[in-house]
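Visitor: Build me a structure from this.
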Amino acid sequence: MPLRRGRIGRPGLLGAMARTAVVAGTATATSNAINNRAARRSAEHQAYADQQQAYTQQAPAQQPAYAPPPTPPTTEPEDMVGKLKQLSELHSAGALSDAEFAAAKAQLLG
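Guide: Predicted structure coming up:
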């Protein structure tokens, strides 16, 4: 029996169908992988945006990490003692009344 030679270089009907199925399956798998990757990136981006929003809402409510330095006294203690002695001398000399002495002393002491 002689060998039957079909079309050389071209697949038959079954070969064409198999090739089409492989190409379609590969295209579907590639498309699904791209869509899954895009969905993952979108979810990661949304999670990052939510985290940033939570941080910006939280940040203004936080206390500073350091305490402000104490304010220095307006007058030095020795200076205040000297002023109180002057007031006392003026009061004992009669230049200040009792009410004036008490008001000036209260003003000095704060």
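Visitor: drop to CA atoms for contacts and neighbour counts, all remaining ones
Guide: Fine.
Visitor: can you map out the helices along the chain?
Guide: Residue ranges of the helices in the chain, as given by DSSP state H, are 13-58, 77-93, 98-109.
Visitor: Serialize these to JSON lines and add fields for mean neighbour count.
Guide: Listed next are these as JSON lines, based on neighbours: other Cα atoms under 10 Å:
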{"stretch": "helix 13-58", "mean neighbour count": "12"}
{"stretch": "helix 77-93", "mean neighbour count": "13"}
{"stretch": "helix 98-109", "mean neighbour count": "12"}
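Visitor: now residue 98: how far from residue 45?
Guide: 76 Å (Cα to Cα, to the nearest Å).
Visitor: what's in contact with stretch 83-102?
Guide: Counting by Cα atoms under 8 Å, 6 or more residues apart in numbering, the neighbours of stretch 83-102 from elsewhere in the structure are 104, 105, 108.
Visitor: What's the end-to-end length of that stretch?
Guide: Separation of the first and last residues of stretch 83-102 by Cα to Cα is 13 Å.
Visitor: and if you look at stretch 92-103?
Guide: The first residue of stretch 92-103 is 15 Å away from its last residue (Cα to Cα).
Visitor: if I pick residue 105, what's in contact with it?
Guide: Under the criterion of Cα under 8 Å, 6+ apart, the contact list for residue 105 reads 84, 87.
Visitor: I have a second one here; can you model it like the first so I can compare?
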Amino acid sequence: MPGLLRGVARTAVIAGTASAVNGRVQRRQAERFAGRDAQIAAERQQAYAAAQAPPAPAPAAPPAASPVDPIQQLKDLAELKAQGILTEDEFAAQKARILA
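Guide: The predicted structure is shown next:
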């Protein structure tokens, strides 16, 4: 009978030690993963907040170009030609573009 009690006692000690070690490992893992879980939760919350934020207002359309008088453009070209800034060929090309 003493051998039987010794075997039971040894089994109890081994089981108790295993249980204590298992509990310690679980606590350490829970602490390690708690930080990671908090970071993931914060990222998800930021993504959700960004998705719920109202969209930025659309930029204003650029002002429409004021219609330019073709006659005035031709007069300006003629002045540039008279000053010698434009050659005859450049003047003709610009004139054709304006009148087209």
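Visitor: So after superposing, what's the score?
Guide: A TM-score of 0.43 describes the superposed chains when it is computed by TM-score structural alignment, normalised by the length of structure 2; 70 aligned residues with a Cα RMSD of 3.7 Å.
Visitor: Now do whichever strand or helix holds residue 17 of structure 2: which elements does it pack against?
Guide: According to DSSP states H and E, residue 17 of structure 2 maps onto helix 2-52. Packing partners of helix 2-52 of structure 2 (3 or more Cα pairs under 8 Å, 6 or more residues apart in numbering; DSSP states H and E): none among the helices and strands.
Visitor: Name the next helix or strand downstream of that helix, please.
Guide: Using DSSP H and E, the helix or strand that directly follows helix 2-52 of structure 2 along the chain is helix 70-83.
Visitor: So which bits of that next one are buried?
Guide: Counting neighbours by 16 or more other Cα atoms under 10 Å, one finds that the buried residues in helix 70-83 of structure 2 are 74, 77.
Visitor: After that helix, heading C-terminal, what element do we hit next?
Guide: Once the chain leaves helix 70-83 of structure 2, the next helix or strand it forms, by DSSP H and E, is helix 88-99.
Visitor: Please compute how far that next one lies from its chain's middle.
Guide: Its chain's average C-alpha position is 49 Å from that of helix 88-99 of structure 2, according to Cα atoms, centre = their mean, to the nearest Å.
Visitor: Give me the contacts around that helix.
Guide: Contacts with helix 88-99 of structure 2, where a contact means Cα under 8 Å, 6+ apart, come from 70, 73, 74, 77, 78, 81.
Visitor: Pipe these into JSON lines and attach distance to residue 34 of structure 2 per row.
Guide: Compiled in JSON lines, the contacts of helix 88-99 of structure 2 are given as follows (distance: Cα to Cα, whole Å):
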{"residue": "70", "distance to residue 34 of structure 2": "73"}
{"residue": "73", "distance to residue 34 of structure 2": "73"}
{"residue": "74", "distance to residue 34 of structure 2": "76"}
{"residue": "77", "distance to residue 34 of structure 2": "75"}
{"residue": "78", "distance to residue 34 of structure 2": "79"}
{"residue": "81", "distance to residue 34 of structure 2": "79"}
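Visitor: Greatest separation within the residues you listed: which pair is it?
Guide: Taking every pair in the contacts of helix 88-99 of structure 2 and measuring Cα to Cα, the maximum separation is 16.4 Å, between 70 and 81.
Visitor: okay if I get the contacts of stretch 83-102 of structure 1 as a markdown table plus distance to residue 32 of structure 1?
Guide: Formatted as a markdown table, those follow (distance: Cα to Cα, whole Å):
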| residue | distance to residue 32 of structure 1 |
| --- | --- |
| 104 | 87 |
| 105 | 87 |
| 108 | 82 |
